[in-house]
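Peer 1: predicted model, plus sequence, below.
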Amino acid sequence: MITAARAPAAALVGTRKPRRRVDGWLWVALPGAVFLAVFFGYPLATVLLRSLTDPSPANYEVFAHSPAYLKILLQTFQISALVTIGCLVLGYPYAYLMAKAGGVWQSVLFAIVLLPIWTSFLVRSVAMQVWLQDTGVLNKVLMALGLTDGPVPLIRNTFGVTIGMTQILLPYLILPLYSVMRRVDPALVRAAASLGASPKRAFLRAYVPQTLPGVYSGGLLVFVLSLGFFIVPAILGGTEGSMIAKAIVDLVGKSQFGIASTLAVTLLAATFLILAIGSRFVRIRDVVGGGTP
């Protein structure tokens, strides 16, 4: 009886998987961890400490009671939301076309998305300035067609910053969407059509819900990246199109390091809050490329 009772337990012990040794991987990861601690953790801790000690924690009270700082924080979120919506409106049909195209055309569409990523943000922002300024290409075309009597203010405002950031961040929404759309089973749309659904209804009810993970991950990535933009607001934005990163740089230039650190910590906290909310809809590992297929 004792032997029979112990047999299943012995069998379970025999089939237990051996524990992986991670000591070797810890040593491999150590240089990267030290690098992050020195060049990321230490500066971040310094900024946090400076926001509390230069001259005092009253920096946060100054920020909370300053209409100008609160306005620029709200404006940062507003522009980031507009950029995310613009990227979604432009990126969804493009990603759909990429997923449906085949052969050479898919490679061409993919190259069009990748080539801007390999170009400097500064170069692309200056090029956009040439297009949007009062004597730029777009205004000349509008006046030549008789649509306007004079130059339209397309720059030094929220519109110019939104357009400039959208053209830079658009690939970061297209690529996650394309990755998800490739895995959508086309038989779902055909099945919906065979059950009597119109092409539009089949697309909206059978296809679009399957691509929502790509929408969430791409939208979250674009929104978070937008929060910290500096180059585009500095080149294409004026007072109306300013964002919090530009305000931080301006304060540092005036040697107001305490309040600049306060704005930086506030922006970081807001980013973590957005990521915490976004994690309810999408896995953060998928956003940064760490998800398993």
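Peer 2: Here it is on my side, so go on.

Peer 1: from here on, contacts and neighbour counts on C-alpha atoms
Peer 2: Fine.

Peer 1: which residues in the stretch 1-150 of the chain form helices?
Peer 2: For the stretch 1-150 of the chain, applying DSSP state H, counting those that start in this stretch gives helices covering 2-15, 23-36, 42-53, 58-64, 67-100, 103-117, 121-132, 137-144.

Peer 1: which of these sits closest to residue 154?
Peer 2: Nearest to residue 154, of all the helices of the stretch 1-150 of the chain, is helix 121-132, at 5.4 Å by C-alpha to C-alpha.

Peer 1: and the angle from that closest one to helix 103-117?
Peer 2: Counting by axes from the mean of the first three to the mean of the last three C-alpha atoms, to 10 degrees, helix 121-132 lies at 100 degrees to helix 103-117.

Peer 1: off-centre distance for helix 121-132?
Peer 2: A distance of 20 Å separates the centroid of the chain from that of helix 121-132, by C-alpha atoms, centre = their mean, to the nearest Å.

Peer 1: can you check stretch 145-158 too?
Peer 2: Counting by C-alpha atoms, centre = their mean, stretch 145-158 comes out at 29 Å from the chain centroid.

Peer 1: ends of it, what's the gap?
Peer 2: Chord length of stretch 145-158, first to last residue, is 25 Å (C-alpha to C-alpha, to the nearest Å).

Peer 1: isn't residue 143 right up against residue 151?
Peer 2: Yes. If you go by C-alpha atoms under 8 Å, residue 143 and residue 151 touch, sitting 7.3 Å apart.

Peer 1: now stretch 63-74: buried residues?
Peer 2: 63, 69, 72, 73 (16 or more other C-alpha atoms under 10 Å).

Peer 1: quick check: the last one vs residue 97, distance?
Peer 2: Summarising the geometry, the distance separating residue 73 from residue 97, computed by C-alpha to C-alpha, is 36 Å.

Peer 1: try it against this one:
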Amino acid sequence: MSTVETAAAPSTAAAPKRKYFAIDGWGALVVPLVIFLVVVFLVPLVAMLVKSFTDPEPGFGNYVAVFAEPLYMKVIMNTFYVALLVTLVTLLLAYPYAYLMTLVPPLWRNIMMVIMLIPFWTSVLVRSFALIVLLRDTGVINTMLTDIGAIDEPITMLRTFSGVVFGMVQVSLPFAVLPMYATMSGIDNRLGLAAQNLGARPSGAFWRIFVPLSVPGVAAGLLLTFIQALGYYITPALLGGPQNTMIGELIVQQVSAVLRYGFAAALATMLLVLTLVLLGVAGKFLNLEKALMRRS
């Protein structure tokens, strides 16, 4: 009996406690990053949220003021309208470009990829000033059209709604093309060929097979475009006018000119909450990690 009890003793020994949070040698590498994010992101975020409810006095006054003033509601509606239009135009330009990248030889594909990545290597401010040189009354486009006799007077493109959309689409294109191409490059081309062998036309095989399979990448690209467009500041400020004010410009005006820090914090909080809601809704229907990180 004692022998049996002795043999069974190790099996009845207390199991080691499960560690729900532990940092091993490699896990310690993430600690500096977490501290950095807490200091430069989380702490200011909490401070902004608190200020939106306490400045100039405690309560929901700043949020009530957003909806009580027609001018502010007009800015919010204009922001959504511009963001939706920019997203639509970006889709019309990015989808054919990404699809063409899957058809061309590797050399041309690399060239097209470099062209698309060039904006990432250039400051948004520099690109916006370049667009001013391009779109102004004495800019490249108007000068060229005047020289060839196409127009007699310069076409006003700067400080207009179309100028804002043009500039924002130029900035947004890479963020839409890259996830679209990441998804399209993983689609087996033999599926389309099989559909054509079964009697489908090339256009029918494209719309009924390729397009549905590319939807995750398209949705991810459009989501990135729309969320970014909601918070744009530099491009609308430089290319647009007072009638095209967006919420990012309004926040800066409230901070730098009017000194209404609590109201600006309320606007920024609303924008943040809206972004998180969009991401949450999209996450319910899309595998964003797969769409954004997929490799060919």
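Peer 2: Arrived safely. Keep in mind it's a predicted model, so treat the numbers as computed, not measured.

Peer 1: ok, back up a step: okay, the buried residues of stretch 63-74 of structure 1 in TSV with distance to residue 257 of structure 1 next?
Peer 2: TSV is the format used below for the buried residues of stretch 63-74 of structure 1 (distance: C-alpha to C-alpha, whole Å):
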residue	distance to residue 257 of structure 1
63	13
69	15
72	18
73	18
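
Peer 1: give me the element the corresponding residue of structure 2 for residue 209 of structure 1 is part of.
Peer 2: Mapped onto structure 2 by TM-score structural alignment, residue 209 of structure 1 lines up with residue 212. Element membership of residue 212 of structure 2, judged by DSSP states H and E, is helix 211-230.

Peer 1: whichever helix or strand comes after that helix vs structure 1, average offset?
Peer 2: Reading on from helix 211-230 of structure 2 to the C-terminus, the next helix or strand found by DSSP H and E is helix 234-239. Following superposition, helix 234-239 of structure 2 is found to deviate from structure 1 by 0.7 Å on average (mean C-alpha distance after the TM-score superposition for structure 1).

Peer 1: returning to that earlier point: looking at the helices of the stretch 1-150 of structure 1, which is nearest to residue 176 of structure 1?
Peer 2: helix 67-100 (8.8 Å).

Peer 1: equivalent range in structure 2 for that closest one?
Peer 2: Mapping helix 67-100 of structure 1 onto structure 2 (TM-score structural alignment) gives residues 70-103.

Peer 1: quick one: that stretch to chain centroid distance?
Peer 2: 11 Å.

Peer 1: buried stuff in that stretch?
Peer 2: Per 16+ other C-alpha under 10 Å, stretch 70-103 of structure 2 contains these buried residues: 72, 74-76, 78-80, 82-88, 90-91, 94-95, 97-99, 101-102.

Peer 1: what do you get for stretch 34-49 of structure 1?
Peer 2: 44, 47, 48, 49.

Peer 1: same question, stretch 121-137 of structure 1
Peer 2: Buried, per 16+ other C-alpha under 10 Å, within stretch 121-137 of structure 1: 121, 124, 125, 126, 128, 129, 131, 132, 133, 134.

Peer 1: who touches residue 171 of structure 2 in this structure?
Peer 2: 119, 124 (C-alpha atoms under 8 Å, 6 or more residues apart in numbering).

Peer 1: trace it over to structure 1, please.
Peer 2: Counting by TM-score structural alignment, the partner of residue 171 of structure 2 is residue 168.

Peer 1: follow-up on the earlier one: export the helices of the stretch 1-150 of structure 1 to JSON lines and append columns for distance to residue 248 of structure 1.
Peer 2: JSON lines is the format used below for these (distance: least, C-alpha to C-alpha, whole Å):
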{"stretch": "helix 2-15", "distance to residue 248 of structure 1": "59"}
{"stretch": "helix 23-36", "distance to residue 248 of structure 1": "23"}
{"stretch": "helix 42-53", "distance to residue 248 of structure 1": "12"}
{"stretch": "helix 58-64", "distance to residue 248 of structure 1": "12"}
{"stretch": "helix 67-100", "distance to residue 248 of structure 1": "10"}
{"stretch": "helix 103-117", "distance to residue 248 of structure 1": "26"}
{"stretch": "helix 121-132", "distance to residue 248 of structure 1": "19"}
{"stretch": "helix 137-144", "distance to residue 248 of structure 1": "32"}
